[in-house]
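1. coordinates only, sequence not included:
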């Protein structure tokens, strides 16, 4: 019976560590997805002269989960008549818990809402270009950081389980 309890404790702590490691590994993937989506948005605004609700419809079709839901909700908000910047910020507030991104990532992404739909295509292009550069730098830094952190948390989970067993014995 004690052996089963020890195995359960190690497995539970180990699973928690693996779950945290998986969330950390998803962060660079989500940033990459955001970069792709914002590049598509830039193309739709500048080259396609597409209205924002239609541009968000294109984005929801061409992006992966969880960005699909984000752009789908943005499209619905704009079709209801909500201003683009306000819709962008409100949607970030509502959906940020579905992502593995940190607050520093959201701060950069939130900057897009400041000029979205308020100016001509060239100004929006400049704003998107700036955010794309910032996100690219952030993604590069996060890629290295996340791999180290993910390994640490996966090992730490099992080690905490073993430590708990040793303390209880």
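-> Arrived safely. None of the values given here were measured: they were computed from a predicted structure.
2. going by C-alpha atoms from here, please, whenever you check contacts or count neighbours.
-> OK.
3. just the helices in this structure please.
-> Assigned by DSSP state H, the helices in the chain fall at 2-46, 52-62, 67-79, 84-95, 103-110, 112-115, 121-168.
4. would TSV of those helices with mean neighbour count be doable?
-> Putting these into TSV (neighbours: other Cα atoms under 10 Å) gives the following:
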stretch	mean neighbour count
helix 2-46	18
helix 52-62	19
helix 67-79	19
helix 84-95	17
helix 103-110	14
helix 112-115	19
helix 121-168	16
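5. residue contacts, the closest residue to residue 79 other than its chain neighbours?
-> Across the structure, with Cα to Cα, 6 or more residues apart in numbering as the measure, the residue nearest residue 79 apart from its sequence neighbours is residue 53 (6.5 Å). Under the criterion of Cα atoms under 8 Å, 6 or more residues apart in numbering, the neighbours of residue 53 are 74-76, 78-79.
6. can you pick out the most distant pair from those residues?
-> In the contacts of residue 53, the most distant members under the criterion Cα to Cα are 74 and 79, with 8.6 Å between them.
7. okay, now the one to match up with it:
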């Protein structure tokens, strides 16, 4: 009898934890978007006030930010330093491709980041600043959507895990 109760409790708890894992994915997406926006603000300050070259700026920013966004910026800096005849856009795409699994972003959000790569190293400071501002605005909209989606789905997935585990226990016993 006690063994059945312990097994039932474990099944319900495991199902609840599975629901929490899905919630963590939504929350990680929000954190990544916040970090990317922060990184772009830091980049703008580095370029405008520090007159720092692209590779050094992204290396410094990558060290300051948390994973996986810090890794994305640091990888971009590494690809730029390696050269190999790649443009800044190609280096950005390579860094994005490498970091894509850890970022937990949707395809639309990844497309915004890919478009952001076209701003690196082209035109004057003002033109780059306008391009980055536009991308920041798009990322802020994506962040608001991600926050709303996270809030909406947070309780849903936790309750779904709990109810699913309880249903499974009822079917088994």
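-> All right, it came through fine. Note that the coordinates shown come from a computational prediction; the quantities given were computed from them, not determined experimentally.
8. once they're superposed, tell me the TM-score.
-> Structural agreement between the overlaid chains, expressed as a TM-score with TM-score structural alignment, normalised by the length of structure 1, amounts to 0.92; 169 aligned residues with a Cα RMSD of 1.5 Å.
9. from residue 136 of structure 2, how far out is the counterpart of residue 39 of structure 1 in structure 2?
-> By TM-score structural alignment, residue 39 of structure 1 lines up with residue 41 in structure 2. In this structure, residue 41 of structure 2 and residue 136 of structure 2 are 9 Å apart, going by Cα to Cα, to the nearest Å.
10. repeat for residue 63 of structure 2
-> From residue 63 of structure 2 to residue 136 of structure 2 the distance is 21 Å (Cα to Cα).
11. how near is the residue positioned nearest the centre of structure 2 to residue 147 of structure 2?
-> With distances taken as Cα atoms, centre = their mean, residue 32 lies nearest the centre of structure 2, 3.1 Å away. Summarising the geometry, the distance separating residue 32 of structure 2 from residue 147 of structure 2, computed by Cα to Cα, is 11 Å.
12. dump the contacts of residue 53 of structure 1 to a markdown table, plus distance to residue 162 of structure 1.
-> A markdown table is the format used below for the contacts of residue 53 of structure 1 (distance: Cα to Cα, whole Å):
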| residue | distance to residue 162 of structure 1 |
| --- | --- |
| 74 | 46 |
| 75 | 49 |
| 76 | 50 |
| 78 | 52 |
| 79 | 55 |
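13. and which of those is nearest to residue 35 of structure 1?
-> Comparing every one of the contacts of residue 53 of structure 1 with residue 35 of structure 1 (Cα to Cα), the shortest separation belongs to residue 74, at 17.0 Å.
14. nearest residue to the aligned partner of that closest one in structure 2 in space, ignoring adjacent ones along the chain?
-> Matched across to structure 2, residue 74 of structure 1 falls on residue 76, judged by TM-score structural alignment. Computed as Cα to Cα, 6+ apart, the closest residue to residue 76 of structure 2 that is not its neighbour in sequence is residue 95, at 5.2 Å.
15. swap in residue 166 of structure 2?
-> Counting by Cα to Cα, 6+ apart, residue 12 is the residue found nearest to residue 166 of structure 2 once chain neighbours are left out, at 5.7 Å.
16. pull the contacting residues for residue 89 of structure 2.
-> Shown here is residue 89 of structure 2, whose contacts under the criterion Cα under 8 Å, 6+ apart are 117-118, 120.
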